[in-house]
Structure formats: C-alpha cells, structure tokens
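Participant: Based on what follows, work out the 3D shape:
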Amino acid sequence: MYRVAFLEAEHWHVLGHMAAIKTFDNVEVVAMSGNGQFTKNLSSEMGIPLYGNYMELLDNEKDLDFVYIFGIYKEAPSIMMECIKRGIPFMADKPCCERAEQLPPVIGALKESGVKHCIALQRRYALPVEMYKDYIREKASEGGVHIVLRYITGTPQRYEDMGFPWANKKEIAGGGALLNLGVHYIDLVSYLTGDEVVEAKGFINENVWKLGLDDYANIILRTKSGHTATVEVGYTKSGYPQEDFIISGKNFYLTATAAEDIRLYGLKEGGDKKGELLEKHDFPDIQWFDKCLNSMIETLEGRGEPAATLEDVYHALRFVTQVYEDNHFYD
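Facilitator: Modelled structure (predicted):
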C-alpha cells in the first residue's frame, strides 16, 4: 500500500487527484497540510490529520511513499527542494513555480539526488493527443505542421466560488490564465511535434475582469524545425469551457473539441485532391489524473519513465515568463 500525503492542498485540482486515488486499491492518503476552510473540511471528511503547513506534516508523518505538491506557485520550488532533501518522491501539480528561473536549481537537485518525481501535465493524456501523437510526429518529420490549441474556461469568479480566492490575486498567484492554463498547451506543442520550441511572441489582456492579472493570452510559437503553433487561453467564457485542438499539415487536418468529437481529414488512397473524413471519434471531456498517478507508480516501481518531468515544465514555462516580461506584466 502506498502511503501518500497532500502538501499545501488549498487547490482546485485536489478533488480530481482524490477521485483518481479512489480508483486505485493500493494508494492511501494519510495526511494533508493547508490552512484554509477547504482543507479543514476535506481532512475532517476523510478522517485524516491536517497540518498547518508542509514542514509540520513532513516532520510528523513518517514512512511516506510519495507526496502530492500543490501550494501557491512561488512556494512550490521550496516545497520540492524540501522533499528532495528528505528523499521523498513527489507528484507536483503544474506550473510548479511563479517564474521559470526558479526551476533550474530544483532540476539540478533532482538529478543529483535521484529522487523520483512526476508532474501532472494531464493534458498530455487528452484523447486526441494519445490517439494521434505518433501520427502527428510522423507528419511533422515529413514537413511543416501548424497547431492551434485553445482553452477558454470559466470566469475568475469560479475560483472564488470554489474557495480559492488566492488564484485571483497577482501578488499571490503570480499570474493568471497564461501561467495557470498556458503551460499545458505550450508543452503540447513540443510533445506533439517531438521538436523543441525556440521562439514565442504573444499578448496578454488584463482588461476584461480588471483583477490585475491576465484573463486572456494569445501566443505564437515556433519550433527548432520551423513548425508553428498558436496557443490561446482565457478566463473569458461564462458558460461551459471550450477546448479545441486543430493540427494541420500537407496532407491532413485534425480537429478536436472536448465534449464533442475528433475528426481526421486527409487524402484517401486513390481519391481526388479533396480531403475526406478518414476517422471520427467521440471526445469525452474528462480529467486524466488517474493516468498521472499510474505514471507515478510505474516510475516508483521502475517500470517506466515519468510521463512528464520538471524539465518539461521548465521548457514551457520559459515562454510563459518571456511573454509576461514582453508585456511588462511584472513591472
């Protein structure tokens, strides 16, 4: 049985990870830390100890097999370093930091220590990504591809309603939609093409909700081999969130919308020059935290490499930080 704890668990993804754990019969949550009403209620409901901060938890809870790391983004590197110091494996929720320059010392410590970890970049498990990653990489190796990734979710009020008002405060959260959501999709550009992102240009908008942090961001990316991508994220949709994947190349066009379907268009053998629908699949809008947990367990047991690492997050976060700097967000 894996004994795990949740560190600084005042975060909206905690319930998703908890739900995933319930589908595993070999993982048990034994404690959590946090100082808000959410963790107070959840720990009471689960009948597990609640500590005021992660240091208290780590000092008192022994024989932990691994921990989940949440917390305010700028504090995450310190939490990871403490776990590395104690030799405790961890699964961390993105973005793992406030600015990209916080991560190289942690990455170095991970390599030196050999502590195992996994990052919950769960959009890597989205159905169109899992189904067509190899196909897209093959097409990318044959010529240029262009990727459009869009996730427009609910308004910032949802964080208030869920009990996490810190997410709407620039001095605490360190960023808005680009930091919170953009890291997933910048990462997917490299993941889908198998190519390193080397350049980014983008704009952010802070004028919709006027909270002092970005409620919308649009970024154009270029990879080392010349593939291009557009990433669009925002807190500007009042209704159901919308997530779109559009990938195109010389002889194919893939489009996918969460909660709708996935469609692949291309030239059939012997067909004319007009693209035809080759495949169509349902695209259920679900979270993939169970696959993140499975990757962590496989990593611990030596049965595989982590599906996403802190280096992967760093490669994406470099461009988040750059776009913020270009738009004078930190001024």
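Participant: contacts, neighbours, all on C-alpha from now
Facilitator: OK.
Participant: just checking, Y54 touches A5?
Facilitator: No - using Cα atoms under 8 Å as the test, Y54 is too far from A5 to be in contact (9.6 Å).
Participant: More neighbours: which of the two?
Facilitator: Between Y54 and A5, counted using other Cα atoms under 10 Å, the more crowded position is A5 (26 against 23).
Participant: quick one, helices of the stretch 151-300 of the chain?
Facilitator: Ranges of helices in the stretch 151-300 of the chain, per DSSP state H, counting those that start in this stretch, are 157-162, 170-173, 177, 183-193, 289-300.
Participant: So which of those helices is the most surrounded?
Facilitator: Mean neighbour count (mean count of other Cα atoms under 10 Å) peaks for helix 177 among those, with a mean of 27.
Participant: and the next element down the chain from the host helix or strand of E28?
Facilitator: Using DSSP states H and E, the element containing E28 is strand 27-33. Where DSSP H and E defines the elements, the next helix or strand beyond strand 27-33 is helix 37-46.
Participant: ok and that following helix relative to strand 27-33, angle-wise?
Facilitator: Helix 37-46 and strand 27-33 are oriented at 140 degrees to each other (axes from the mean of the first three to the mean of the last three Cα atoms, to 10 degrees).
Participant: For burial, what's the neighbour tally of the residue lying closest to T193 once chain neighbours are set aside?
Facilitator: Nearest residue to T193, sequence neighbours excluded (Cα to Cα, 6 or more residues apart in numbering): R137, at 4.9 Å. Per other Cα under 10 Å, the neighbour tally for R137 reads 17.
Participant: The strand or helix carrying R137: which residues count as buried?
Facilitator: Per DSSP H and E, R137 falls inside helix 127-142. Of the residues in helix 127-142, L127, P128, V129, K133, I136, R137, K139, A140 count as buried by neighbour count, 16 or more other Cα atoms under 10 Å.
Participant: And for that helix, what's in contact with it?
Facilitator: Here helix 127-142 makes contact (Cα atoms under 8 Å, 6 or more residues apart in numbering) with 123-124, 145, 191-194, 227, 245, 249, 256, 262, 283.
Participant: Could you also give me the structure for this second sequence? I'd like to compare it with the first:
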Amino acid sequence: MLVGAAHWHAPLYMDALRTRFDLVEVAEERGSAGADSGIDVAFVMTAHERMAAQAAHFIERGIPVVLEKPGALNLADLRSLRDLAHRHGVPVAVPLVHRAAPFMSVLRSIARPTYLTVTYLVGPPQRYVDAECAWMLDPDSGGGVLVNLGAHFADVATELFGAPIASVRAVGHHALHHLDIEDHAVMILTTEDGRSATVELGYVFPSAAAKRHVSMTLAGEDGFVSIGAGGDVSLTRADGTIERARIDVDSDLLFRDFVAEVAESFDAGFAALPQIDDLVAAMEVVDLAYRDMHGDRDRGRAWAS
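Facilitator: Below you'll find the model as predicted:
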C-alpha cells in the first residue's frame, strides 16, 4: 500500500514496488483504499502535515510502515510518532538512502574521518509545482531545501563519524528564487571531539531534468578523498599514493534498491534499514539548523516556519 502517491518521490518507488510486492494499492488518504486487513506494509509518502497521522494510523493497527522524511510537520510530532512505534513494537523503516550510495563506500575507506564537505545542489523549486506538490514551497506545510535534503546529510555525517552531532550552525538564503522558503542553505555540523561536516544544499541547479550537482571531500588520519560532480574519485593516501575510480552519483536508483531491501528484510523488522530513531536523530540536527538560522524560538508549528 502506498499512501500519498502524489509525493514527488513516489515515481522513484513505483516500478520496484510492483516488482517486489504482490499487490500495491495506492491511496491518497488513509482508509480511502479500503480496509487495513491484508496490508503487509504501508509506504507513507504524503504532505508533511499529514505524514505523522497517517503513519500512526497503521502503527496502531500493527502494520509495519515505510516513512518518507521528514516524517512529520515538526520535531515534537516526529518524536511522538517514534514513541508510538516503540510502544506498539511496530517497525518503521526510513529511506535515508544515501547510506547505501556508492559514495559512502568511498568515504568509508578513510580511517577516522575528520573533515567532510558535501555540496548537493538540485533542480529549481518549480519541480514541486510540476509534480503537484506546491505545498513544498510553503514554510508552514513543506519547507525549504534544508528540511527536504538536510536529513540525508546529517545522517551521512553521523554515520561516517560514528558519533552524534553536538553543535549546528546554519545559514539560509532566498536570493535566487525569491520564495518564502530558503533555496540555499549551509550547515556546519560538529561532533564533541571537533570533527566537522560542512554541508551545502540548494535548489540552484537550472534544470530538474539534468538532476543535480554532487561533490564531496573527506580528510582523515590516513588520507584525503574527493568525489567530483561526474563521479570521478581521487583518493590520496598518507604515503602519497593516489587511487582513482569512477562511481555513479545519481541517487534515483537508490530508492529502487531500498524497496528491494524492504522486501528482503520485512520478516526481520527491517533490521538492515535505517529506522525511525535514525530519522529523529537526523531531524534533530535539521531542527537545530533552523533554530540557528531563524533564532532559537519555539518551532512547534513547522520545521521551516
């Protein structure tokens, strides 16, 4: 079952869902696709303001959930949803798909990673209008590039460092598209022992059809690695030797692979996949970033408002 099929990520899942599951029933709202009996797993991908309630509907009935990020309209609602899942013992998998990206294998080859930089720039905000998800351009219902992409790279930094993020600094900008949401943002994430990630995100690539610009660097105890926009990898070891390779930096296929992992780990409670606790940890970082951008005020309404 797929709830909220108008979500702009839905097309990235559909072919794999039809291949991996005997029946995929699509419903825009919970309950509108018929009774919940017989549903093996619910994929919840809808507007942020409806995500938590729809996921809770299935959790309360003991139905495992796959929940798109950010999972809720604000951090308080997301934490409540996590607590509900724990009380009911229902697994909730989250497509933090960049954990399985080819670039992660490259970055993990550096011992004790210390300084990470990520630039991840995607197409213009018009793509959400074209996908009939114009709510994404409203800070009270969707949010800017930080709420859309920030969780992925907060999670990447946490995974690489093997430690939680202790402090967050962030700035956001509106100058390119002149919208209420930020179209460009930079976060600096730091662990307690001083390791840091600088993450640049933006709706600044000129064409959604051309997808995105991705580049990364990582310095650590035994070397330095850079990944260019075309996927060219250069890894310089401490002894001066250089290793070169090329990888695929297109993230779209990661969603297909994620669906395969859902199918294969279903009986084990999605044990091989990121869980709702991981999403909460990532969105706590995003929430701190918005607090730094807008002032440390109550963020009970929405992530970006």
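Participant: quick revisit: for V208 of the first structure, state which of the contacts of helix 127-142 of the first structure is nearest.
Facilitator: If you rank these by distance to V208 of the first structure using Cα to Cα, F245 comes first, at 24.5 Å.
Participant: is it true that the closest one touches Y253?
Facilitator: No - applying Cα under 8 Å, one finds F245 of the first structure not in contact with Y253, separated by 10.5 Å.
Participant: Now do the closest residue in space to V27 of the first structure that isn't next to it in sequence against I297 of the first structure, distance only.
Facilitator: Spatial nearest neighbour of V27 of the first structure, chain neighbours left out: Y2 (4.6 Å); criterion: Cα to Cα, 6+ apart. For Y2 of the first structure, the distance to I297 of the first structure equals 9 Å [Cα to Cα, to the nearest Å].
Participant: before we move on, what about P165 of the first structure?
Facilitator: Per Cα to Cα, P165 of the first structure is found 32 Å from I297 of the first structure.
Participant: that older thread, could you dump the buried residues of helix 127-142 of the first structure into a markdown table and include distance to P306 of the first structure?
Facilitator: Listed next are those as a markdown table, based on distance: Cα to Cα, whole Å:
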| residue | distance to P306 of the first structure |
| --- | --- |
| L127 | 19 |
| P128 | 20 |
| V129 | 17 |
| K133 | 17 |
| I136 | 22 |
| R137 | 20 |
| K139 | 25 |
| A140 | 24 |
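Participant: ok, the spatially most central residue of the first structure - contacts?
Facilitator: Closest to where the C-alpha atoms of the first structure average out (Cα atoms, centre = their mean) is L121, at 3.5 Å. Counting by Cα under 8 Å, 6+ apart, L121 of the first structure makes contact with D93, K94, H184, C292, A308.
Participant: so which of those comes closest to D326 of the first structure?
Facilitator: For the contacts of L121 of the first structure, the nearest to D326 of the first structure is H184 (20.2 Å; Cα to Cα).
Participant: Map the closest one onto the second structure.
Facilitator: In the second structure, H184 of the first structure lines up with H152, judged by TM-score structural alignment.
Participant: Could you find the closest non-adjacent residue to that match?
Facilitator: In space, H152 of the second structure is closest to L96, 5.8 Å off (Cα to Cα, 6+ apart).
Participant: Mind listing what's buried along stretch 149-168 of the first structure?
Facilitator: Going by 16+ other Cα under 10 Å, stretch 149-168 of the first structure has these buried residues: 149-159, 163-164, 166-168.
Participant: can you list contacts of that stretch?
Facilitator: 10-12, 37-38, 172-173, 176, 181, 185, 209, 211, 213, 215, 229-246.
Participant: before we move on, the earlier item: nearest to K268 of the first structure, of the buried residues of stretch 149-168 of the first structure?
Facilitator: Nearest member of these to K268 of the first structure, counting by Cα to Cα, is L149, at 26.1 Å.
Participant: What is the three-state secondary structure of the closest one?
Facilitator: Of the three states, L149 of the first structure takes strand under DSSP: H, G, I helix; E, B strand; the rest coil.
Participant: Tell me which residue of the second structure lines up with it.
Facilitator: Mapped onto the second structure by TM-score structural alignment, L149 of the first structure lines up with V118.
Participant: What count of nearby residues applies to K210 of the first structure?
Facilitator: Residues lying near K210 of the first structure (other Cα under 10 Å) number 10.
Participant: Could you do the one 5 residues further on as well?
Facilitator: When neighbours are defined as other Cα under 10 Å, D215 of the first structure has 25 of them.
Participant: Can you show me the strands along the first structure?
Facilitator: Taking DSSP state E as the test, the strands found in the first structure are 2-7, 27-33, 50-51, 66-69, 90-92, 117-119, 146-152, 197-205, 216-223, 228-234, 242-248, 252-257, 261-266, 276-282.
Participant: can you tell which of those is closest to Q322 of the first structure?
Facilitator: Q322 of the first structure lies closest, by Cα to Cα, to one member of these: strand 197-205, at 7.9 Å.
Participant: and for that closest one, what span of the second structure is it aligned with?
Facilitator: Here strand 197-205 of the first structure aligns to the second structure at residues 165-173, judged by TM-score structural alignment.
Participant: residues of the matching stretch that come out buried?
Facilitator: Under 16+ other Cα under 10 Å, the buried positions of stretch 165-173 of the second structure are I165, V168, R169, A170, V171, G172, H173.
Participant: now swap in stretch 60-73 of the second structure and tell me
Facilitator: Neighbour counts over stretch 60-73 of the second structure (16+ other Cα under 10 Å) mark G62, I63, P64, V65, V66, L67, E68, K69, P70, G71, A72, L73 as buried.
Participant: Give the aligned range of it in the first structure.
Facilitator: Stretch 60-73 of the second structure corresponds to residues 85-98 of the first structure when matched by TM-score structural alignment.
Participant: same check, this time on stretch 190-204 of the second structure
Facilitator: Aligned by TM-score structural alignment, stretch 190-204 of the second structure falls on residues 222-236 of the first structure.
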